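Enquirer: This is the structure alone, sequence omitted:
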């Protein structure tokens, strides 16, 4: 069972039409500081751990998998569940190892950071609550009863010292069907927990993944896979 995940960091400013449950903490200000933390880092590497739970109350993960992401100047890289993503100022490349395909598309006008710009997504929440603890800021976002979002609630745990994102928990609104360990079909409303490591040196990633030529070769408007992806099909959406 796979889920498309929006990583909530490098956030842009946004305005939530919400009932503020704290008179001290401003959510816009908190997320702006989180955005600035990652924006001001010229390069970094982050390890990511995903934990999928059968239901909202379950404390034992159904499955666990890892991912990674990095930044080098204005280029971003993400790798999770067999898919590598390169995001530059002018182009976005998704390389799926499962499907043996490379999708190439133009990036949005806002540049590489646009992939993490989910301001419109966050505006869809009706309410939020912010609680400051000793070392962590807990931000809870609640969706309205009628929503097109796949999540009813998202909780962010932000480091109080530097405003980096530590953890994100997503509570799904829609049920999923799968086989349990006994082979029985089970229907449940899953929960996904995403844990982010502290920022590490980008040298932990191969430099090649930040180069467009690692994925594709462009010649007179024709896009072909690079040697690393020689047998992959190219889907050109430029």
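Expert: All right, it came through fine. In this text the structure is predicted, and so the values were computed from the model without any measurement.
Enquirer: rest of the way, CA atoms for contacts and neighbours
Expert: Noted.
Enquirer: List the buried residues of stretch 184-193.
Expert: Across stretch 184-193, burial judged by 16 or more other Cα atoms under 10 Å covers 188, 189, 190, 191, 192, 193.
Enquirer: Pick the one among these closest to residue 50.
Expert: Nearest to residue 50 among the buried residues of stretch 184-193: residue 193, at 5.8 Å, using Cα to Cα.
Enquirer: now that closest one, what's its secondary structure?
Expert: strand (DSSP: H, G, I helix; E, B strand; the rest coil).
Enquirer: what's the answer for residue 30, then?
Expert: Going by three-state DSSP: residue 30 is helix.
Enquirer: what separates it from residue 156, distance-wise?
Expert: 11 Å (Cα to Cα, to the nearest Å).
Enquirer: For those two, work out which one has more neighbours and name it.
Expert: Neighbours were counted for residue 30 and for residue 156 using other Cα atoms under 10 Å; residue 156 has more, 21 against 18.
Enquirer: State the distance from the more buried one to residue 172.
Expert: 15 Å.
Enquirer: Same check on residue 212?
Expert: In terms of Cα to Cα, residue 212 sits 35 Å off from residue 172.
Enquirer: Then residue 186?
Expert: Residue 186 sits 16 Å away from residue 172, going by Cα to Cα.
Enquirer: same deal with residue 154?
Expert: Plainly put, residue 154 is 9 Å away from residue 172 if you go by Cα to Cα.
Enquirer: Please apply the same query to residue 146.
Expert: When residue 146 is compared with residue 172 (using Cα to Cα), they lie 14 Å apart.
Enquirer: Who has more neighbours out of the two?
Expert: For residue 146 versus residue 172, the count of surrounding residues by other Cα under 10 Å is larger for residue 172: 20 against 7.
Enquirer: Below is structure B, check it against A:
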């Protein structure tokens, strides 16, 4: 799950950039100051910038429970409990175990830090929604040519992101021919729930066990390969 921004040399673009930065800082403050939140995410991949037929679809979720974080993208889970970070890929039956400070899932809230990677910006207010359009530089390290972020102007919650991908992918056209195209990824966020979330998602023993001083997958994840970076 990922969000980005802009800068430009013209006076008008500089003003736009400052406006976007201010809005993104309010988004960051909105999420950072809440002890609890959760929301669902839908990912929709289209074969081109203007295509209307969804080629791939999967779901995700993000939960904050005080200083603990959980997210899921399709069949991969990410868990942060104190200084323990887990990434679990259920398709590959593999788990990454490492220690790192709580990140607050910065790709969600640290939006302003990405401004330097963009050279054009446009911002509009449409029906209580800020629409921030960010265009990448001609030479960029980002995998996107353009990003559009939709932000609720009242709550400063993210409603939607649209990512225009630089790398081409192969798709099948109506006649069954394989064509290369630059896809568009739409990420849609559900309304935010601020009620506390309880349950096993934030219980470390659900995922790993300490056996003879070694970190092992829990019984629930028996057979999973574990990569322990703390050794």
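Expert: Yep, it's here. Small disclaimer: the values here were computed from a predicted structure and weren't measured.
Enquirer: TM-score for the pair, please.
Expert: Scored against TM-score structural alignment, normalised by the length of structure 2, the superposed chains reach a TM-score of 0.87; 225 aligned residues with a Cα RMSD of 2.4 Å.
Enquirer: In JSON lines: the buried residues of stretch 184-193 of structure 1, plus distance to residue 94 of structure 1.
Expert: Below are those laid out as JSON lines (distance: Cα to Cα, whole Å):
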{"residue": "188", "distance to residue 94 of structure 1": "30"}
{"residue": "189", "distance to residue 94 of structure 1": "29"}
{"residue": "190", "distance to residue 94 of structure 1": "26"}
{"residue": "191", "distance to residue 94 of structure 1": "26"}
{"residue": "192", "distance to residue 94 of structure 1": "23"}
{"residue": "193", "distance to residue 94 of structure 1": "23"}
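Enquirer: Out of those residues, the closest to residue 167 of structure 1 would be?
Expert: Checking the buried residues of stretch 184-193 of structure 1 one by one against residue 167 of structure 1 (Cα to Cα), the nearest turns out to be residue 193, at 7.2 Å.
Enquirer: Run a quick neighbour tally on the closest residue in space to that closest one that isn't next to it in sequence.
Expert: Once flanking residues are discounted, residue 193 of structure 1 sits nearest to residue 169: 4.4 Å by Cα to Cα, 6 or more residues apart in numbering. Residue 169 of structure 1 has 20 neighbours, counted by other Cα under 10 Å.
Enquirer: Could you report the separation of residue 169 of structure 1 from residue 155 of structure 1?
Expert: Distance from residue 169 of structure 1 to residue 155 of structure 1, by Cα to Cα: 5 Å.
Enquirer: got it, and residue 88 of structure 1?
Expert: Taking Cα to Cα as the measure, residue 88 of structure 1 falls 29 Å from residue 155 of structure 1.
Enquirer: Which parts of structure 2 are helices?
Expert: Per DSSP state H, structure 2 carries helices over the ranges 11-32, 106-109.
Enquirer: chain center to the first one, what's the gap?
Expert: The chain centroid and the centroid of helix 11-32 of structure 2 are separated by 18 Å under Cα atoms, centre = their mean, to the nearest Å.
Enquirer: buried ones in it?
Expert: Here helix 11-32 of structure 2 shows 13-21, 23-28, 31 as buried, counting by 16+ other Cα under 10 Å.
Enquirer: elements contacting that helix?
Expert: Judged by 3 or more Cα pairs under 8 Å, 6 or more residues apart in numbering; DSSP states H and E, helix 11-32 of structure 2 is in contact with helix 106-109, strand 118-126.
Enquirer: which residues of structure 1 does the last one align to?
Expert: Spelled out, it's strand 118-126 of structure 2. Taking TM-score structural alignment as the measure, structure 1 aligns residues 125-133 with strand 118-126 of structure 2.
Enquirer: Looking at structure 2, name the residue matched to residue 85 of structure 1.
Expert: With TM-score structural alignment as the criterion, residue 85 of structure 1 matches residue 78.
Enquirer: quick one: contacts for that match?
Expert: By Cα atoms under 8 Å, 6 or more residues apart in numbering, the residues touching residue 78 of structure 2 are 69, 70, 71, 72, 85, 86, 87, 88.
Enquirer: ok, the closest residue to the third one other than its chain neighbours to residue 146 of structure 2 distance?
Expert: To tie it back to what came earlier, the one meant is residue 71 of structure 2. With sequence-adjacent residues excluded and distances taken as Cα to Cα, 6+ apart, residue 71 of structure 2 is closest to residue 62, at 4.2 Å. Separation of residue 62 of structure 2 from residue 146 of structure 2 (Cα to Cα): 24 Å.
Enquirer: Apart from its chain neighbours, what residue comes closest to residue 123 of structure 1?
Expert: residue 16 (5.3 Å).
Enquirer: try residue 194 of structure 1
Expert: Sequence neighbours aside, residue 50 is the residue nearest to residue 194 of structure 1 in space, at 4.6 Å (criterion: Cα to Cα, 6+ apart).
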